[in-house]
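>>> Sharing a sequence plus its predicted fold:
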Amino acid sequence: MKLNIKLQNVFLEMVCFLYIILFTYAAISKLIDFENFQTQLGQSPLLSAYAASISFLVIFAELGLVVALSLRVSRIKALYLSVGLMTVFTTYIILILNFSSFIPCSCGGILEKLGWNEHLIFNLFFIFIGSCSLLLHQYDKKGIISLLLIVVSSVLFVVFLFLSSEDTMKKQNPFIRRFTPNVASRTLTKNLNNYGFYFVGHSKGNIYLGNTISPLTIIEFDSTLQHKKQYSIQLTPDTLPFRAVKTKILGAHFFLYDGSIPIIYRGLVSDWKATIWVTKKPYFTTLQPIDSTLCVFRGQQLGTYENILGTIALDDSLKIRKQKHLLQKQIDGIFDTDGTLTYSEGLKKIVYTYFYRNQFIVADTALQLVHHVTTIDTTTRAKLKVVRVKKSGDSKLAAPPYTVNLRSAAFNELLFNQSGLRGRYESKKNWDHASIIDVYDITNKIYLFSFYIYHENKMKMSDLLITEKALYAIVGHQIVKYTFGTPMLTQLKK
């Protein structure tokens, strides 16, 4: 009997010693590369929202247990807690393996080199020897219940963190991005041999580009970027004093416009001939075709020069409607309401994304507000310094603007937004070499995930176009295709 007790004590001390070695090594590894540890937690699909607090809590718990396991007076209680902590880690791995589309590791040291199945076995081994030593020490009803309570509460704790983190990331995101792998992969690139290109649109599987230097020239590519055609738009009349000509395609029609004249031409993609559709009014800065007889525009209110949205409809007669209160003024109503106007054909909804605040507007084609959606950054109010020039009465920016959203494009229920800000736990190296696209569910008002569009020859992305299977980007003098993977295709099919 005395021998059995002695063996039990030796086994207990050996288990405690193994736990001490494990937690000491794990904690020191995390401390040595703490920034990387915290970043990996931030990219975790389960615990992103709590990365900051958990990163400190885990290290504190591991070091605290090392001390407690070293003292005879607290060894048994510390061993119960050690089994609980290993149960927390194990539950996390099980959730990662079964409920996550990607699997980051944040263990540090040689443990980071283990595969996830090996890691799971490793953790289960420590739970097993810890539980055995505790039950050998106190094999009665109280000991069994205590062990079960520790294990069950540890599992429930991780499940609670997982569920609450998911809700926080989607609806109350503290500017932590989720870079899900295989969202989009760079598959094709084509040299355009010039600058000034922008996307006109897409139709029947083809991609169309315009050029600010040669505004009547249209370039067509097929989806493989291998077959190229060039067209010249024929205008009737073509003698107007154009200043800022742009073209957009919607279905079988194209619209060529210059809001400073103002004038809008309309024609068919089949022959690239256009005649005047609307002229003389209204003046506008941005135009978005909705169908062959309806366009949405952004213009300025007479007298105040504040930005407003409106519609131009021409079927039997010309109808111009202005919505003065859809864009919400914060500072001057001019710079602070500047943004990107895009349209989702699948939803039949207009999306207006502010440049300088964390919000985009969703409206129907009659410009009736559907809802506002908050982007994941925290800039609720535009950070602009606006001054008015007394001599001319013009408003100007007195300092470089703090740009939150650079450009966006809508497709079906998704908004693809190029962010101007680096989020928490993100690598500066990646930020310096790529543009970030944040993807939002327009209908459900939630953030989904993010991915990178990498610079080409140190040139940044200047425009983007979304189709049902890919994102096309103009980067410098190249057009680059990013083919969507399963996570994105699943969202697009909804």
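In hand now; what should we look at? Everything numeric in this text was worked out from a predicted model, so none of it was measured. Residues are numbered from 1 along each chain as shown.
>>> can we go C-alpha only for contacts and neighbour counts from here?
Noted.
>>> Near Y440, how many other residues are there?
24 (other C-alpha atoms under 10 Å).
>>> again with the one 4 residues further on
Using other C-alpha under 10 Å, N444 has 12 neighbouring residues.
>>> How about L65?
25.
>>> Also S344?
Each residue near S344 was counted by other C-alpha under 10 Å, and the total is 19.
>>> Please name the residues that touch it.
S344 is in contact with 350-351, 410-413, counting by C-alpha atoms under 8 Å, 6 or more residues apart in numbering.
>>> Put this next to the first one:
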Amino acid sequence: MKLRPQLNNSLIQIASYLYVLLFVYASVSKILDFENFQVQLGQSPLLSAFAGFLAYAVVVGELGISCLLVIPELRMSGLYLSVALMAMFTTYIIIILNFSSFIPCSCGGVLEHLGWREHLIFNLVFIVFGVVAIVLSGIDKTKTVLLICTLVAAPSIIGLLYLRSEEIMSQENPFIRRFQMFALSERQSTDLENSSFYFAGSDDGQIYLGNHSAPLHIIAFDPGLKEKKHYTITLDNDKYPFRSAEIRIAAPYFYLYDGLIPIVYKGRIGEWKAETVYQGNHYFTKGIAVDSLRFAIRGQKPQTGEHILGKLGVGDTPNITYAPDLLEKQIDGIFDTDGTFCYSEGLKRFVYTYHYRNQFIVSDKDLSLLYRGHTIDTTTKARLKVVHLKKSGDTKLAAPPYMVNRNTTLYNNLLFVNSELIGRFEERSVREYAKVIDVYDILSNQYKFSFYLYGNDKYKPKEFIATKHGFYSIINQELNHYNYGKPTLKSMVNNTK
């Protein structure tokens, strides 16, 4: 009879010291690489919004519980808390396995090398150790209720944190990105032989590249980049001194325009002969073909030079209609309203994304405002130092601008934004060879996820475009094709072109 209490006490001590060994080892590993631990926890799809607090709470909690376990008078409290903490960790892993496609391990030390299912088994074994130790200490009604409450409350807390984190990330994002490793998968690449190419667009069968150095030269690739064809566009009138001519594909037509002259040519894909469809007095710096007779443009107000969006009718009866309230002035109406202009053919929607603030504008095909969305960074006002030169009357920047959103592309409901800003819990070193792409759903006005678009040893990606055939990037002289991964396909609507 005397041996049983001693055996029970020994088993309780063994379980307690196993917990101490586990928690001290895990917490010290986290402390030694705390920045990386914060980064990994911050990129979790479950608890991102609370990463800053939880990173400290987990370490302090593990060390605090270890102290309780080595003090005989406080050991039982330590065992209950140990079971609760392991139940929280286990619930976290269960949610990871069922609701997440990828998450880096953030436990530290040797445990980083365990797979998630192995980690789940490991945690369950330690929960059993803790429960057995509590039972061996002498179970009664009070202890039974307390143990049941512990096993129910701990997972519930993680579940509530998860739900609240999801709400914060979708509605009140505190600039924490959720990186998806499998957003894209690289498939093919090819050498372009020079670095002056840009994306002109795509149709059902090919990807088209224009050339800044040779405005009438165009290359057509099949979607897999296995075949390419060179074409030269002929114009019905080529007397104009082009300053910034660009080609845009809007199947079955192509357009060549230079808004600084201003002139618009139109031709049929395959024939590559272009006729003048607009030659007038409406200058513009950006243009998107809506259909065979209409262009959406970004021009400037004659009196002030401020940017303004409008619709340019081409053909026999040229006309222009402005949407004066779409772009919102903050400083000068010129630099502070600069941005990118995209069109979703499937949804018939335009998106204008500001370069220097965290806002994009979504409108219908007639440039009627649908809503103003926000990117996940916190730059609500453009940070620009603008000066007006009295002698020349020019407006210029007196200091380098604070770039927020550099490039964008739009396919179906997904807006892909190249952000220049570093979010919370992100590694700066990755920016040396990769660009961050944030993905937004313009139908639900929600941030979806982010991914890294990698370059090579010397260059970052220069341009990118999302199409029916996949995602493409230009890295110096290299054209790359990526398939859409599961997270991207899952977020993309299927009823559009």
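In hand now; what should we look at? Please read these numbers as outputs of a predicted model, since none were measured by experiment.
>>> What would you report as the TM-score here?
Taking TM-score structural alignment, normalised by the length of structure 1 as the basis, the two superposed chains have a TM-score of 0.97; 494 aligned residues with a C-alpha RMSD of 1.3 Å.
>>> now the helices for the stretch 51-200 of structure 1?
51-70, 75-99, 116-137, 141-171 (DSSP state H, counting those that start in this stretch).
>>> Please identify the most buried of these.
Ranked by average neighbour count under the criterion mean count of other C-alpha atoms under 10 Å, those are headed by helix 75-99 at a mean of 19.
>>> Now that helix on structure 2. Mean distance?
Between helix 75-99 of structure 1 and the corresponding residues of structure 2, superposition yields a mean separation of 0.8 Å, by mean C-alpha distance after the TM-score superposition for structure 1.
>>> Just give me the closest of the contacts of S344 of structure 1 to S70 of structure 1.
Ranked by distance to S70 of structure 1 (C-alpha to C-alpha), those are led by E413 at 56.7 Å.
>>> The residue nearest to that closest one when sequence neighbours are not counted: neighbouring residues, count only.
Leaving out its chain neighbours, the residue that sits closest to E413 of structure 1 by C-alpha to C-alpha, 6 or more residues apart in numbering is I442, at 5.3 Å. Residues near I442 of structure 1, counting by other C-alpha under 10 Å, number 25.
>>> can I get the helices of the stretch 51-200 of structure 1 in TSV with distance to K460 of structure 1?
Converted to TSV, these look like this (distance: least, C-alpha to C-alpha, whole Å):
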stretch	distance to K460 of structure 1
helix 51-70	30
helix 75-99	34
helix 116-137	37
helix 141-171	28
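>>> Let me see the contact set for the residue sitting nearest the centre point of structure 2.
Nearest residue to the geometric centre of structure 2 (C-alpha atoms, centre = their mean): D438, 1.9 Å. Listed by C-alpha under 8 Å, 6+ apart, the contact set of D438 of structure 2 reads 416-419, 447-451.
>>> if we go to 6 Å?
Going by C-alpha atoms under 6 Å, 6 or more residues apart in numbering, D438 of structure 2 touches 416-417, 450.
>>> same question, F37 of structure 1
S106.
>>> redo that, cut-off 8 Å
With C-alpha under 8 Å, 6+ apart, F37 of structure 1 has these contacts: 30, 55, 106-108.
>>> same thing with S419 of structure 2?
404-407, 435-438.
>>> Secondary structure for those residues - can I get that in TSV?
Supplementary listing: these in TSV, determined by DSSP: H, G, I helix; E, B strand; the rest coil:
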residue	secondary structure
V404	coil
N405	strand
R406	strand
N407	strand
K435	strand
V436	strand
I437	strand
D438	strand
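>>> follow-up on the earlier one: can you tell me which of the contacts of S344 of structure 1 end up in strands?
Counting by DSSP state E, the contacts of S344 of structure 1 place 350-351, 410-411 in strands.
>>> Counting neighbours, which of those residues comes out on top?
A410 (27 neighbours).
>>> Counting neighbours, which bits of the host helix or strand of S16 of structure 2 end up buried?
Using DSSP states H and E, S16 of structure 2 falls within helix 3-32. Applying a neighbour-count criterion of 16 or more other C-alpha atoms under 10 Å, one finds 8, 11-13, 15-16, 18-20, 23-30 buried in helix 3-32 of structure 2.
>>> one step back: what about the contacts of D438 of structure 2, which are in strands?
Among the contacts of D438 of structure 2, the members falling in strands (DSSP E) are 416-417, 450.
>>> would you list those residues in TSV and tack on neighbour count and distance to P324 of structure 2?
Shown next, in TSV, are those (neighbours: other C-alpha atoms under 10 Å; distance: C-alpha to C-alpha, whole Å):
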residue	neighbour count	distance to P324 of structure 2
F416	23	26
V417	22	25
S450	22	33
